[in-house]
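Visitor: Okay, here's the prediction I keep looking at, along with the sequence it came from:
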Amino acid sequence: MKAEIIAVGTELLLGQIVNTNAQFLSEQLNAQGISVYFHSVVGDNPDRLAAQLAIAHSRSDLVLLTGGLGSTKDDLTKEVVARHVGRSLKLEPQALKRIQRFFEARQMPMTENNKRQALIIDGARVFPNETGLAPGMAVKHEGVHYLLFPGPPGELKPMYFKYARPYLVELSPDQHVVHSKVMRFCGIGESALESRLLDLIDNQTNPTIAPLAKEGEVTLRLTSFAKSKADAEQKMASLIREIQARVGKYQYGWDEETLEEVLVRQLHHNNLTVAAAESCTGGLVCHSITRVNGASQVFPGGIVCYANDVKMGELGVPPEVLGQDGAISERTARILAEEVRKKFKTDLGVSVTGVAGPEQQERKPVGLVFIGVAGEHKTRVYKVNVGGSRHTVQTRAAKLALFYLIRTVEELVGNQSG
């Protein structure tokens, strides 16, 4: 089946809200093996919506509409779709009772226009709205299926899972599943990653490979078409092994995992702790770690040592080091990582010092960053050039610090097991 999604609402065109419904529906449809070919957004205008429906009818088997099912005059989706399919609207008794109970429970008068939310297209299959008022519905016209959903995501999502998804399964009982898996990488750019996998990308069939660059990291989305999720994963297995053989040292996680989640989980699992000393990142490493539940058990704290006085006074960086090598140097990063580890009595210490911009410092270019990782017996300092705007430099440097910590924990565990 070929599907498309039409979002209705002038507020979307004005940028007042983000069209998250389209993303959600595309993800769900693809998981059911239904390909989404088009997205469109139409304002609260009946003529433009009617024109878009005519286009959709000519090219798609399945058309999903979101929004425009409410009680106000600009909620016109049902009316326009009803005209498009040549049917009338009628009150749905159960929906009307639900709306009446809603107002009675709140001791509020129900105005006449609220009855509009209980209207459905004659002959449509109703999707009850268990978290709101206006029901959704499905109607077939000349071989094309139209599914109408309310706009609020809190109403659309449960309606989709409970009623729309089973409806779509009925339409295509033998439909293949589309299963995706995301591999997450850090410490390597998109171009470098792609160059090492170019032959795999050029020759992809099933599974497919789609690289995507994010701020400070890269992902590979592997997608397989198969009869079942188990079959799809089996198809992916050999491809995953080949990718890991080439670039596995840069992979830190899967799917929706974040660097900080992986790090905190590893620290927990291995009974390790870490503290941070941050200069150019201004606390981003600390902030990232503390966003994860349970971080307090592995992260007692950190120091933002933005000024040289703080580097000297709080973390014992000798004045001669700052005078000779500078605050942005391998020696300073080493001392900061070792001293913050001692100060907080942790297993690991991490430091970040560099030039975030917009101008050079100490005759050193914007984007030059030193990241130190100190353990009980060994300290390693990474010199990187991350480039970009001030925000980009800070974000990339913080993510690299988390990534190098993950690699250090893996190394420590590997040495212990060896």
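Guide: That came through fine.

Visitor: Going by C-alpha atoms from here, please, whenever you check contacts or count neighbours.
Guide: Fine.

Visitor: Figure out the helix or strand that the residue lying closest to Ala333 once chain neighbours are set aside lives in.
Guide: Excluding its sequence neighbours, the residue lying closest to Ala333 (CA to CA, 6 or more residues apart in numbering) is Gly372, at 5.2 Å. Here Gly372, judged by DSSP states H and E, is contained in strand 368-374.

Visitor: Tell me the gap between the helix or strand that that strand is followed by and the middle of its chain.
Guide: Counting by DSSP H and E, the next helix or strand C-terminal to strand 368-374 is strand 379-385. How far strand 379-385 lies from its chain's middle: 29 Å, per CA atoms, centre = their mean, to the nearest Å.

Visitor: this is the comparison structure:
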Amino acid sequence: MKAEILSVGTELLLGDIVNTDAQFLAGELARLGFTVLYHSTVGDNEERLTALLEMALLRSDIVLTTGGLGPTADDLTKEVCAKALGLPLVEDEESMRRIEACFRNRGSEMPETNRKQAYLPQGCTIFRNNHGTAPGCAMEKAGKIIINLPGPPRELKAMFLEQVLPYLSRFAGGTIVSHTVRTFGIGESAMAERAAQFLKQENPTVAPYAKDGEALLRVTAKADSPEEADALCKPTVDALCALYGDLVYGVDVDSLQQVVVQMLRERGMKIGLAESCTAGLIAKRITEIPGSSEVLECGIVSYSNRIKEKILGVSPEIIEKYGVISAETAAEMAVGAWRVSGADIGLGVTGLAGPDGDERGNPAGLSFIALTDGKHTLARTVNTGRGGDNREYNRFVTSSNALDLIRLYLLDER
């Protein structure tokens, strides 16, 4: 099938932003077996965008657009594409809920202009945006397909690899199989640098991307059958797991908490939690997994110093000397969780989700995590680097670090 990439944004035409989206998409489409005929760039102008889209639909089977899905008046990509195929825009309730939640988690009110992002072409396939407010979509009519993707590379890349690639696979010849190597504790750029030799491969291909504070590698192969494609992937997946060692927490697993619950069950161990800044999020993530009742003894949300002292037995002198946001307080919280729960291990977390820092100069996004089995204590300091701009992100990344600390402890218990 013939494909074309249409990049929308005046900032691209002016050279203010390098168009890495087109480079990424062209490579991925070629690996899928599509013939990419043209890359085109157009500014935020309805007339010129319409003319270019009409031309693209005449010469290509699939048109992928990037950008122009924002909330402002000059974000017109979706509207122009829907009009070209004669499709009305209708509100998608799930998209509206996700957009509202995104602003709510930031602690800000959603502007009315953002409502337009939840209006999508009738009957389209929706691609959820886990990194921003603009959903993507695929619309089909009369043998033509238009796929709208957000412009920010971080949003586009994750959406394409997780949702668009499986959608496009049914139009590609042969069978496509993908495996995801999930890591924690290494950034996307550092991971890509270490895996440079693998990123040059053609079949299977290896694509790194980031998601929710994790770094992932998608290994994709194309063959005549699923078995052949899977056999092509296996040596590369095995080599990547060996390359990253204990940084890899799973292949084709759903989440870090899934792995932690499985490891605890396999070892017949239980855990008690004492959470401050994460406010029960670690417990929530663990209890999302079936069988978690076998491993979670208790979860204590100890937001106030009074509860830390009275329930967990944290020393007032420790809080006075080191502050409530400190490694020392986290360690005492872990001991308290272990003691109160009677579990095999206790975990304590204290930190600042945001939006503000504290009187000791600790910034929002800083947290301290400690784990104890009564004999040994492990500790980790986390600074998300986001400050107070994204309270929900700070809490989630802190909870992921806590789960990863549990995982690494359990690895030593093999």
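Guide: Looks like it came in fine. No experiment lies behind these values; they were computed from the predicted model shown.

Visitor: quick revisit: ok, the residue nearest to Ala333 of structure 1 - contacts?
Guide: 330, 333-334, 336-337, 349-352, 379-382 (CA atoms under 8 Å, 6 or more residues apart in numbering).

Visitor: Gln324 of structure 1 -> structure 2?
Guide: Counting by TM-score structural alignment, Gln324 of structure 1 corresponds to Lys321 in structure 2.

Visitor: now its match, what's its secondary structure?
Guide: Lys321 of structure 2 falls in the helix class when you classify it by DSSP: H, G, I helix; E, B strand; the rest coil.

Visitor: returning to what we had before: trace the strand holding Gly372 of structure 1 over to structure 2 and give me the residue numbers.
Guide: Under the criterion TM-score structural alignment, strand 368-374 of structure 1 matches residues 366-372.

Visitor: re earlier: for Gln394 of structure 1, state which of the contacts of Gly372 of structure 1 is nearest.
Guide: Taking CA to CA as the measure, Gln394 of structure 1 lies nearest Val352 of the contacts of Gly372 of structure 1, at 9.6 Å.

Visitor: Going along the chain, name the strands of the stretch 201-350 of structure 1.
Guide: Taking DSSP state E, counting those that start in this stretch as the test, the strands found in the stretch 201-350 of structure 1 are 208-214, 217-226, 251-254, 274-278, 302-304, 348-354.

Visitor: Mind reading off the mean deviation between the fifth one and structure 2?
Guide: Same thing as strand 302-304 of structure 1. Compared with structure 2 after fitting, strand 302-304 of structure 1 deviates on average by 1.0 Å (mean CA distance after the TM-score superposition for structure 1).

Visitor: For Arg341 of structure 1, which non-adjacent residue is spatially closest?
Guide: Gly349 (4.4 Å).

Visitor: That neighbour corresponds to which position in structure 2?
Guide: With TM-score structural alignment as the criterion, Gly349 of structure 1 matches Gly346.

Visitor: I figured its match hits Thr372, correct?
Guide: Yes. Here Gly346 of structure 2 reaches Thr372: they are 5.4 Å apart, a contact under CA atoms under 8 Å.

Visitor: who's more crowded, these two?
Guide: Using other CA atoms under 10 Å, the more surrounded residue of Gly346 of structure 2 and Thr372 is Gly346, with 32 against 25.
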